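Enquirer: with the input below, show me the fold.
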Amino acid sequence: MKTQKLKYDGTFEGLLTAIFTVYEERLSSAHIIEERFFEPDFFSELITVFTDENKASRVWEGLKSFQQFRTSVYRSFLSGLPDKEVHILDAIQYVLKTKNDKDYGHPSVLKMAQITKQIGREKHRMEAFVRFKRTKDDIYVAIIEPDFNVLPLIAKHFKNRYADQQFVIYDRSRSYGIFYDLNSVQFIELDFNDTVLKEALHDEEKHYDEMWQDYFISTGIKSRINKKLHLRNVPKRYWKYLNEKKPL
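Expert: Below you'll find the model as predicted:
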């Protein structure tokens, strides 16, 4: 029997539509794959999935009784890992069949729980380490490169924390960002890099960086520096976000 390869558009709704298709067509050997990673072969049957909001909603509603597991499904999708669809489909099929969403003896359920924990840790670190720069247009901008696609998870935090200022957080690794216009958060696509940001910065930003560095140095007590503890709490890969470590 040929494997059925379900090619979808890479959106979360597209993935849920593909899962709906697996149940609707009663596919017994399905493999869901994002279209950008799809490679045709002679041993598989291609099924192109077109995103359907209604079908996606029905799958999402079907998982309503398993709130923690639903979180794992969404966060596993945001991981961007190449085999995420395999674990998500396998886990959903198991949970819907057994009604046991906390059986970590099941490989896919365990894998998704582990991914969810990793993404949660990345989310909290982004919320702690993101630093904004003020532009000449009075929009505050931050460029990040998280391991996972956490922008959808941190948007609410920054909207609540900086409700009185317009801001952009741009994910350089994934070439998109979020923009808060004082009313709502929107997802945006733009060509953005450090050079563009430097040219757009407000003149006072350089002085703020210098002042912050001076404060950081003057308040530090050399005899109490614990480098190992510091690296554990603030890993080096986050230093590029911090004014006191690497100002623009």
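
Enquirer: CA only for contacts and neighbour counts going forward, please
Expert: Will do.

Enquirer: residues near Gly14, how many?
Expert: For Gly14, the number of neighbouring residues by other C-alpha atoms under 10 Å comes to 21.

Enquirer: would it count as being in a helix?
Expert: Yes - Gly14: assigned to a helix according to DSSP: H, G, I helix; E, B strand; the rest coil.

Enquirer: contacting residues for the nearest residue to it once chain neighbours are set aside?
Expert: Excluding the flanking residues, the one nearest Gly14 by C-alpha to C-alpha, 6 or more residues apart in numbering is Thr51, at 4.5 Å. Thr51 is in contact with 8-9, 13-15, 17-18, counting by C-alpha atoms under 8 Å, 6 or more residues apart in numbering.

Enquirer: alongside the first, I'd like the structure of this one:
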Amino acid sequence: MIDIAYTYDGSLEGLLCAIFASYANKEDPTDVVSSTALQARLGQTVREVETDMAVALRVQKGICRRCGPLVFDAVKTASLSDEPHTGSIVYRFVRFAMARHTPHDCTGCPRTMRCGGLCTRNQKNSVLGDLAHPIVAPFQKLNRSVYNERHRMMQFLRFEHLEGDVWFAQCNPAASVVPLVMDWFAGRFNTQAFMIYDEVHHLAGVYEGKDWYLVKTDSLILPERSAEERVMQAAWKRFYDTIAVESRYNPELRRQFMPKRLWKNIVEMKETLPGSEIAL
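Expert: Got it, this is the predicted structure:
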């Protein structure tokens, strides 16, 4: 048996193309990894898979047709993880799901289409519900970790009002979850323009009042904070520090509920606020 590794560009489309290549070449690669995370073993054959949108769309339709749209949504979510073995885990799950051919069925469930394909209520035959299977278990673990990171971003994103009436938030998530939070924030900002920038994955989600889109960029040139924003940040920081009860300070509990890696983008956790007009 030949030890083969497939590499792709790290995107969902690239991963789908790698899955297609495994079927087309009649191969079962040992590893499916992004090109930046590859650590080839001695004697391992490496095949680089080019991203082709037409091929990726073909695989997407095939998964939706054979396994159901919720299974593909789960594949899409899991692919956003930063875990180094994400590609291999998703690849093995797709092969398993396609072989099982059991679409996720929400018939009769009160949570229809709102579980993200993760719940197992009334869905005993769903491949997503086979949580004890050694292929499904790590896949669902990836899914949960991505959704947990999405939830953290919904909690801890802090928007700033910039000149030009634009709201801006910067984050450093442990998974590329900006695509998963844009709909949620767009529904709440309604017609107000905003931008969320992921400084880890160099990805910006931009909403202009009607639709949102993603932009891949390594740097941003932003307007200055508005005068009102500088005043409000300083006031919020002072309020946060004032209501703190020193005798109940518990740094371990704080880090548990508010991961320290996120603090640099949270206003109340900054030591100083650059450009503030109010002394702290």
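
Enquirer: quick one: TM-score?
Expert: A TM-score of 0.84 describes the superposed chains when it is computed by TM-score structural alignment, normalised by the length of the first structure; 245 aligned residues with a C-alpha RMSD of 2.8 Å.

Enquirer: okay, helices next: where are they in the first structure?
Expert: Assignment of helices within the first structure using DSSP state H yields the ranges 12-24, 53-62, 67-78, 84-98, 107-129, 151-161, 194-200, 205-219, 227-233.

Enquirer: gap between the spatially most central residue of the first structure and Ser79 of the first structure?
Expert: In the first structure, the C-alpha closest to the average C-alpha coordinate belongs to Asn149, at a distance of 1.9 Å (C-alpha atoms, centre = their mean). Summarising the geometry, the distance separating Asn149 of the first structure from Ser79 of the first structure, computed by C-alpha to C-alpha, to the nearest Å, is 6 Å.

Enquirer: if we can go back for a sec, between the helices of the first structure, which gets nearest to Ile139 of the first structure?
Expert: Of all the helices of the first structure, helix 194-200 sits nearest to Ile139 of the first structure, with 9.8 Å by C-alpha to C-alpha.

Enquirer: quick one on the thing from earlier: how about the helices of the first structure in a markdown table, adding distance to Ser184 of the first structure?
Expert: Formatted as a markdown table, the entries for the helices of the first structure read as follows, by distance: least, C-alpha to C-alpha, whole Å:
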| stretch | distance to Ser184 of the first structure |
| --- | --- |
| helix 12-24 | 21 |
| helix 53-62 | 22 |
| helix 67-78 | 22 |
| helix 84-98 | 30 |
| helix 107-129 | 18 |
| helix 151-161 | 8 |
| helix 194-200 | 23 |
| helix 205-219 | 26 |
| helix 227-233 | 32 |
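
Enquirer: ok, which of these comes nearest Asp181 of the first structure?
Expert: Nearest to Asp181 of the first structure, of all the helices of the first structure, is helix 151-161, at 9.6 Å by C-alpha to C-alpha.

Enquirer: so where is the closest one in the second structure?
Expert: The counterpart of helix 151-161 of the first structure in the second structure, using TM-score structural alignment, spans residues 178-188.

Enquirer: how close does that stretch sit to the first structure?
Expert: Stretch 178-188 of the second structure differs from its equivalent in the first structure by a mean of 0.9 Å after superposition (mean C-alpha distance after the TM-score superposition for the first structure).

Enquirer: need the residues that contact that stretch.
Expert: By C-alpha under 8 Å, 6+ apart, the list of residues contacting stretch 178-188 of the second structure from outside reads 150, 153-154, 196-198, 203-205, 207, 209, 212, 214.

Enquirer: out of the residues you listed, list just those in strands.
Expert: Of the positions in the contacts of stretch 178-188 of the second structure, 196-198, 203-205, 207, 212, 214 sit in strands, assigned by DSSP state E.

Enquirer: tell me the one of these nearest Asp3 of the second structure?
Expert: Of these, the one sitting nearest to Asp3 of the second structure (C-alpha to C-alpha) turns out to be Leu203, at 33.9 Å.

Enquirer: isn't the closest one right up against Leu214?
Expert: Yes - with contact defined as C-alpha atoms under 8 Å, Leu203 of the second structure and Leu214 form a contacting pair (6.8 Å).

Enquirer: between those two, tell me which one has more neighbours.
Expert: For Leu203 of the second structure against Leu214, the residue with the higher neighbour count under other C-alpha under 10 Å is Leu203, and the figures read 20 against 16.
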